[in-house]
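A.B. asks: Can you look at this prediction? I've put the sequence above it.
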Amino acid sequence: MSQQNRTRVAVLFGGRSSEHAISCATAAGVLAAIDRDRYDVVPIGITRSGEWVPASDDPDRWRITDGHVPEVTTSDSPQLLLPMGEAGQDLVSYRPGSVPAELSAVDVVLPLLHGPFGEDGTLQGMLELAGLPYVGSGVLASAASMDKHYTKVVLAGAGLPIGPYTVITDRQWRTAADAARARVAELGLPVFVKPSRAGSSIGITKVDRLEDLTAAIETAREHDPKVIVEAGIDGREVECAVLEGRHDAPPRSTLPGEIIVTSAEHGFYDYQAKYFDSEAVNLSWPADLPADATARLRELAVATFEALGCEGLARVDFFYTPAGELIVNELNTMPGFTPYSMYPMMWERSGLSYQDLITELVELARERRTGLR
C-alpha cells in the first residue's frame, strides 16, 4: 500500500489518570506491533496535566522497565489541538506566542488511555464532537463501564449475576461515615474497597478486619471520592475477551483465561502483581472449567458487552465459585493491551495475532460512524 493511501492512525496515550504509566506501556506494545505498511502512525502523548503533545515513536521510550516508569512531558514540544465540528479532521500545532500550524488530517484515533479522562466517556465525547472515528466503546458505554457502581446497576437491570456491594459517595463519607461503615459490615468479611472509577487495581484494599476499613476507604478516596465496597467472593478469577462483530455479526468471544496469584506477598491480583512482579502470577489459558461452565461464561461475557452497549473490545471478569456459579465482577472497555496482557494473549491463543488484533480494531472503528448509532 502506497504511503499516500495509508490510513492515518493517531495513537493516543498517557493521560491525567493514575494509570498514566500503564497507558504508556500499552502504547509501547502497540507502536512496536502496528502494521506500518498499512497505517501511517501519529503518536500523541497526553501529559498528566492534560496537554496533548507529539510523542516519540520509539516503543522503548514508553516501556515499564526496572528503574524506569514512563511519563509524557511537554519539554519543548508544541501542543496539539483538535478542531471541533465536521469542517475537517486536521490536528493543529501551536506554541504560545506563535501562529498555529495545521498538520495532516487523522483518519482514526486509537485511544490507549486507562482510567478517568480517557476511558470514562470524556475523551469519547470529545472525539464525537470532532467527528473523528475512534477505537472502542462510545460515550455512555465507556462512562457506565468505568464506574463500577453503574456497571452493577446496568447488569442487575439486565438480569445478569453480580455480587453484593455498597457504595459510599463523597457526601455520605463526609456526613454519615458511621452509617457507611455499618452498611459495609452487613456485607461480611472480607471485603474489597475500591475507587469506583479507577482501574489496574490502583487504590484497592482487601479488608479482613473492620478496624482497617476507614484506612482502606481513605486510600480509595485518594483516587476517587466515590468508593465501592464489594463483598469478598470465594471463587476463581476468570476472564473472557470480547470483540465486536463485523458487518452486523454478533460479538465474538474467546475461551476464558484464569489468573492464579502464586506469591504469598500478594493477597489478590493487585497493581504490583500486574505490572511489577511477573513471577507473582500465572495466567492460565484456557481456564480449566467444565465445558458447560465455559459455554455459559462466554454467553454471559457477550451479554455483558451488549447490556452496556460496548463497541470494539472489552474484557469481562468473572468469579467462578466452588458451587459452579458465575458472577460478573466488572467489564473493562480498554483492558491491559501490552503483548503480554490477558486480552491480547487470549486472542493470540485463539488464532488472532497481536498485530492482526490491532488491525481488526482500527478497521472496526473506520466502519463505525460517529454520532448517534
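C.D. replies: It's in.

A.B. asks: use CA for all of it now, contacts and neighbours both
C.D. replies: Noted.

A.B. asks: Which stretches in the stretch 251-373 of the chain count as strands?
C.D. replies: Counting by DSSP state E, counting those that start in this stretch, one finds strands in the stretch 251-373 of the chain at the ranges 252-253, 257-261, 281-284, 313-320, 326-332.

A.B. asks: need the ones you listed in TSV with mean neighbour count, can you?
C.D. replies: Converted to TSV, the strands of the stretch 251-373 of the chain look like this (neighbours: other CA atoms under 10 Å):
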stretch	mean neighbour count
strand 252-253	20
strand 257-261	20
strand 281-284	16
strand 313-320	25
strand 326-332	23
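
A.B. asks: which one of those strands lies closest to P43?
C.D. replies: Nearest to P43 among those is strand 313-320; the distance by CA to CA comes to 20.8 Å.

A.B. asks: Tabulate the strands of the stretch 251-373 of the chain in TSV, adding columns for distance to A182.
C.D. replies: Conversion of the strands of the stretch 251-373 of the chain to TSV gives the following (distance: least, CA to CA, whole Å):
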stretch	distance to A182
strand 252-253	40
strand 257-261	31
strand 281-284	34
strand 313-320	26
strand 326-332	23
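
A.B. asks: The structure to be compared is supplied as follows:
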Amino acid sequence: MSPRKRTEPAALPAPVSPERHAALHGPLLSWYDRNKRDLPWRRTRDPYAIWLSEVMLQQTQVATVIPYWERFLARFPSVKALASAPLDDVLSGWKGLGYYSRARNLHRAAREVVERFGGKLPATAEELLTLPGFGRYTSGAVASIAFGEQAPIVDGNVARVLSRLFEVEGVPGDREREATLWALASALVKGERPGDFNQALMEHGATVCRPESPLCLLCPVRDGCFAYRKGRVEELPPAKVRAAPRKLFLALAVWPHEGTLLFARRADKGLFGGLWELPAVEVEEDTPEAEATARLATALGTALTLEATLDSVRRQLTHRDLTLRLLRVRGGSRPTRASAFQELRWCTPQEAEALGMSTAMQRALDAALGHGVLESGAPPAKKAAGRSARKTAGR
C-alpha cells in the first residue's frame, strides 16, 4: 500500500457570505446547463472514464484529447483491463499525447486500485489522493464529478475565474494566492451538484472568462465580479513569467542489422522517461561526431564505429528546444543489455510501431528510415571517418 500523501494545511475559509454564494453558485450552474459543450466524457457516469479524461486534459487541448480518449477507452475499457496491460502497451496507446509520466502514473494507479480497492475507484478525494498521479486537483475532480462529493478543484481556468470574481492578487504559483483560491473553491462548491458546479467553473474559464479578450458581456455573474467593477479584468490574474526553453542536444545511434534497428528503453525518470528510442545520449551543440559516438559506445557498453551522419531532427517541447542528431553506427557485437538503459531490443520498423515512443523519437526514426538505413548499399549521407569509439573506463 502506498503511503498517504501529505497535503498543505487547509487555508482559513475565504469570506464568502451566503448571499454571495447564492449569487454565484446558482447562476453558474444554470449557465452551464444551457451552454456546456457536448464532450464525450460528460455523457458517462463511469468513474474510470471520467478519471481518464481528467488525466488526458492536463496540459492538453480538448480537441486533441477527444480521439485519444475514445481510442484509449476502446483499447483499455476498464481499470482492470488497464491494470493487466503491459506498460509498453499503455505507452503505445498514449503515443503522441506527450507528458508520458501521466500514462505511467495512470498504469500504476490502476494496479493499486485493483490491489487495494477491488478494481473500483475510491469515492472520496481523501482516498484518491493516496493513488499515484492523483494530486489535489485530480482527486477533487474525480470525487466531485464521478461521485458527487463536495470537493473543490483549482486548475488554470478556475484560478482565472476566481481571481477576477474576488479580485485575488498575486502571480500564479504564489503560496498565499493558491491557498486563497483553494479556500474560495472549497466554499463555493458547497451545495447541490458539486461536480457540475466544478465543471461550470472550468467551462466558464475556458469559453467566457478567457485569458485574452474575455466575453464579459456574456458572463452570468458579471455584476458580482470585483475585477469587472473596477476595470481590472485584463490584468487579473497577471501572466506567469515563463523561462525560455532550454536547448537540449541528443545524439542517437542508428544501428541497422539484418532488417532491424537497435532500440533502448529509457529510465523511468526524466525526459521521455520509460519510453523507447533509438539509443540516445546527451551532447553539446558543438560536440564532435567522434566524441558523440564515444558517448554512445559508453552508454551501450560496446565498441562502435561511426559510419555516417544522417540528419538532425528538431522538436519544440514546452520547456526544451530539442535537437536529435542521427549517427549511423556499427559494432562488432550486438548488445542485448546496457546499464544506461532499462532494456535493449532489436526490432523491425513494424515491430517498433508497438513500442511506446515519443513523437520526437518517432520523427527521428522516420528520418533514419528515410535515409534508407535498412537498405543494402553504402550508408547514405555524409560519410564519417572510420574510427572505432571504444567504451570508456569507469562504467
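C.D. replies: Noted; the coordinates are in hand. Keep in mind the model is a prediction, meaning the values are calculated, not measured.

A.B. asks: What TM-score do the two superposed chains give?
C.D. replies: The TM-score (TM-score structural alignment, normalised by the length of the first structure) is 0.23; 158 aligned residues with a CA RMSD of 7.5 Å.

A.B. asks: on that earlier part again, indicate which one of the strands of the stretch 251-373 of the first structure is closest to V238 of the first structure.
C.D. replies: Distance to V238 of the first structure, taken as CA to CA, is lowest for strand 257-261 among the strands of the stretch 251-373 of the first structure, at 4.3 Å.

A.B. asks: Tell me which other helices or strands the closest one touches.
C.D. replies: The contact analysis (3 or more CA pairs under 8 Å, 6 or more residues apart in numbering; DSSP states H and E) places strand 257-261 of the first structure against strand 236-243, strand 281-284.

A.B. asks: got the ones you listed as CSV, with distance to L103 of the first structure columns?
C.D. replies: Shown next, in CSV, are these (distance: least, CA to CA, whole Å):
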stretch, distance to L103 of the first structure
strand 236-243, 32
strand 281-284, 43
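
A.B. asks: Nearest to L123 of the first structure, out of those strands?
C.D. replies: In terms of CA to CA, the element of those nearest to L123 of the first structure is strand 236-243, at 20.8 Å.

A.B. asks: So for V362 of the first structure, which of the strands of the stretch 251-373 of the first structure sits nearest?
C.D. replies: Taking CA to CA, strand 313-320 is the member of the strands of the stretch 251-373 of the first structure nearest to V362 of the first structure, at 10.9 Å.

A.B. asks: residue boundaries of the helices in the first structure?
C.D. replies: For the first structure, the helices defined by DSSP state H occupy 20-33, 122-130, 139-146, 148-157, 170-175, 177-187, 213-221, 271-275, 291-307, 342-349, 354-367.

A.B. asks: same question, the stretch 201-350 of the second structure
C.D. replies: Assigned by DSSP state H, counting those that start in this stretch, the stretch 201-350 of the second structure shows helices spanning 226-229, 289-300, 349-352.

A.B. asks: Now distance to V114 of the second structure and mean neighbour count too, for the ones you listed, in TSV please.
C.D. replies: Output for those, formatted as TSV (distance: least, CA to CA, whole Å; neighbours: other CA atoms under 10 Å):
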stretch	distance to V114 of the second structure	mean neighbour count
helix 226-229	47	17
helix 289-300	37	22
helix 349-352	30	14
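
A.B. asks: Out of those, which is closest to A389 of the second structure?
C.D. replies: Distance to A389 of the second structure, taken as CA to CA, is lowest for helix 289-300 among these, at 4.6 Å.

A.B. asks: Mind giving me the packing neighbours of that closest one?
C.D. replies: Secondary-structure packing of helix 289-300 of the second structure (3+ CA pairs under 8 Å, 6+ apart): strand 246-254, strand 280-283, strand 304-316, strand 320-331, strand 388-389.

A.B. asks: distance of the closest residue to N157 of the second structure other than its chain neighbours from L369 of the second structure?
C.D. replies: By the measure of CA to CA, 6 or more residues apart in numbering, the closest residue to N157 of the second structure outside its immediate chain neighbours is G205, 4.5 Å from it. As judged by CA to CA, to the nearest Å, G205 of the second structure and L369 of the second structure stand 44 Å apart.

A.B. asks: between these two, who's got more neighbours?
C.D. replies: The neighbour count for G205 of the second structure versus L369, taken as other CA atoms under 10 Å, is higher for G205 (21 against 15).

A.B. asks: quick one: contacts for the more buried one?
C.D. replies: Counting by CA atoms under 8 Å, 6 or more residues apart in numbering, G205 of the second structure makes contact with 157-158, 160-161.

A.B. asks: can those residues go into JSON lines with extra columns for neighbour count, secondary structure and distance to Y68 of the second structure?
C.D. replies: Below are these laid out as JSON lines (neighbours: other CA atoms under 10 Å; DSSP: H, G, I helix; E, B strand; the rest coil; distance: CA to CA, whole Å):
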{"residue": "N157", "neighbour count": "19", "secondary structure": "helix", "distance to Y68 of the second structure": "22"}
{"residue": "V158", "neighbour count": "23", "secondary structure": "helix", "distance to Y68 of the second structure": "24"}
{"residue": "R160", "neighbour count": "27", "secondary structure": "helix", "distance to Y68 of the second structure": "27"}
{"residue": "V161", "neighbour count": "28", "secondary structure": "helix", "distance to Y68 of the second structure": "28"}
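
A.B. asks: Of those residues, just say which sits nearest to R136 of the second structure.
C.D. replies: In terms of CA to CA, no member of those lies closer to R136 of the second structure than V158, at 13.7 Å.

A.B. asks: got a markdown table for the helices of the stretch 201-350 of the second structure, with distance to I66 of the second structure too?
C.D. replies: Listed next are the helices of the stretch 201-350 of the second structure as a markdown table, based on distance: least, CA to CA, whole Å:
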| stretch | distance to I66 of the second structure |
| --- | --- |
| helix 226-229 | 34 |
| helix 289-300 | 39 |
| helix 349-352 | 25 |
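
A.B. asks: so what secondary structure elements neighbour the helix or strand containing A146 of the second structure?
C.D. replies: Secondary-structure assignment from DSSP states H and E places A146 of the second structure in helix 136-147. Counting contacts by 3+ CA pairs under 8 Å, 6+ apart, helix 136-147 of the second structure is packed against helix 47-56, helix 125-128, helix 194-207.
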